[in-house]
Structures are given as structure tokens and as C-alpha cells.
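Peer 1: Have a look; sequence and predicted model below, questions after that.
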Amino acid sequence: MNINVVYFARYREAMGMDGEELNGTFATLEDVRQELLERGGNWSVLGEANLMCACNQDLCKLDEPVADGDEVAFFPPVTGG
């Protein structure tokens, strides 16, 4: 399965890239996140409890199913004043 992973805000800065294509076997966004966390180092920011995510530009939770060709996005929570 190929999925496109996109990183936003400080996650993009931590990874040093806007996104990437990821190949593997994933059932949910959590599976994708775990694959990335296994890289260690800067990727540990994806382990934050308040991480936000989207699948195909729709906000969702980590238990969201993923399919071949999906776009997955990870971003920190947005705050405002």
C-alpha cells in the first residue's frame, strides 16, 4: 500500500520535510504513526498525545482506516487567542 504523508507546522520543521510517500501495510492512521515513530529521533514528536490528524483532508482520529492512495496529514493542535 502506498500512502502520502504530509507534515505541518512544527512537525514539518522537526522532520525537515513537507511530506513523503510511505509504503507498507497499514490498517489505520495509528499504524502509520507507529511506523514513523519507530524511526526514533525527531520522529518522536508524533508520539504527542494531542497530535491532530487528517485523512484525505478530513479531520479524523488515529483509529481512522487508511487505504492505498490516501493522503494522511499530521499536525500539532492549533491554538488561538
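Peer 2: Ah, there it is.
Peer 1: Could you use CA atoms for every contact and neighbour count after this?
Peer 2: OK.
Peer 1: hey, which helix is longest across the chain?
Peer 2: Here the longest helix in the chain is taken by residue count, with DSSP state H as the criterion, and it is helix 29-37.
Peer 1: List the buried residues of it.
Peer 2: Residues 29, 30, 31, 32, 33, 35, 37 are the ones in helix 29-37 that count as buried (16 or more other C-alpha atoms under 10 Å).
Peer 1: Just name the closest of those to residue 71, please.
Peer 2: For residue 71, the nearest member of those is residue 29. The distance, counting by C-alpha to C-alpha, is 10.4 Å.
Peer 1: follow-up on the earlier one: could you point out the helix or strand that follows the longest helix of the chain?
Peer 2: With elements assigned by DSSP states H and E, the helix or strand that comes after helix 29-37 is strand 52-55.
Peer 1: here's the one I want to compare it with:
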Amino acid sequence: MARVLLFGRLADQAGWREREVEAGSLAALRASIANDDAALAEALEGPGVQVAVDKALVRGEAVLAAATEVAFLPPMSGG
């Protein structure tokens, strides 16, 4: 099971900040989230949202091991 973390407005929209999800890949994890909450899945695909797998930013696909941590990070602003 992957440990999924949401931050900022993504957590506010979902109504949760941390959840365990059974998925062997980032694509499967996204599909599982979309199955449960289409609006959240759309927000996770939004501009500026970054994904970190085990604290390393990734682009595209990633394989998830049993104890992988996946964090969805909303766009940052500030100066």
C-alpha cells in the first residue's frame, strides 16, 4: 500500500490529508483516486501540481513499492 499525502488546497478539496491506497504504479494510484473522487483526480492533474515519490519530485510514471510515500503538492506562490 502506498501512503498518499495531500497538501494545501488539495487536502481541503479532498477532505483528507493522508490515506493508504493499494497501487503498483503512479498511474494505478491516480486511477484509484479518480474512481473515488473525479473532481480530486482532475485537481491532481491541474497546472502546477507536483508529485513527490519518497520525497523526490517525479514527472511521468513511477513504480510504487509496498511502503512508498506519494505526495501531491499544489502550486506554490509567494515572494
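Peer 2: That came through, no problem. None of the values given here were measured: they were computed from a predicted structure.
Peer 1: if we can go back for a sec, which one of the buried residues of helix 29-37 of the first structure is nearest to residue 3 of the first structure?
Peer 2: residue 32 (9.2 Å).
Peer 1: related to what we said a few turns ago, of all the buried residues of helix 29-37 of the first structure, which two lie farthest apart?
Peer 2: Pairwise distances among the buried residues of helix 29-37 of the first structure were taken by C-alpha to C-alpha; the largest, 12.2 Å, belongs to 29 and 37.
Peer 1: For residue 66 of the second structure, grab the count of nearby residues.
Peer 2: Per other C-alpha atoms under 10 Å, the neighbour tally for residue 66 of the second structure reads 12.
Peer 1: And it, what's its match in the first structure?
Peer 2: Aligned counterpart of residue 66 of the second structure in the first structure: residue 68 (TM-score structural alignment).
Peer 1: In this model residue 5 seems to touch its match, though I could be wrong.
Peer 2: No: under the criterion of C-alpha atoms under 8 Å, residue 68 of the first structure makes no contact with residue 5, lying 12.0 Å away.
Peer 1: re earlier: the match of residue 66 of the second structure and residue 8 of the first structure: what is the separation?
Peer 2: Taking C-alpha to C-alpha, to the nearest Å as the measure, residue 68 of the first structure and residue 8 of the first structure are separated by 22 Å.
Peer 1: ditto for residue 29 of the first structure
Peer 2: Taken as C-alpha to C-alpha, the spacing of residue 29 of the first structure relative to residue 8 of the first structure amounts to 16 Å.
Peer 1: for residue 66 of the first structure, what are its contacts?
Peer 2: Residue 66 of the first structure makes contact with 26, 27, 28, 29, 55 under the criterion C-alpha atoms under 8 Å, 6 or more residues apart in numbering.
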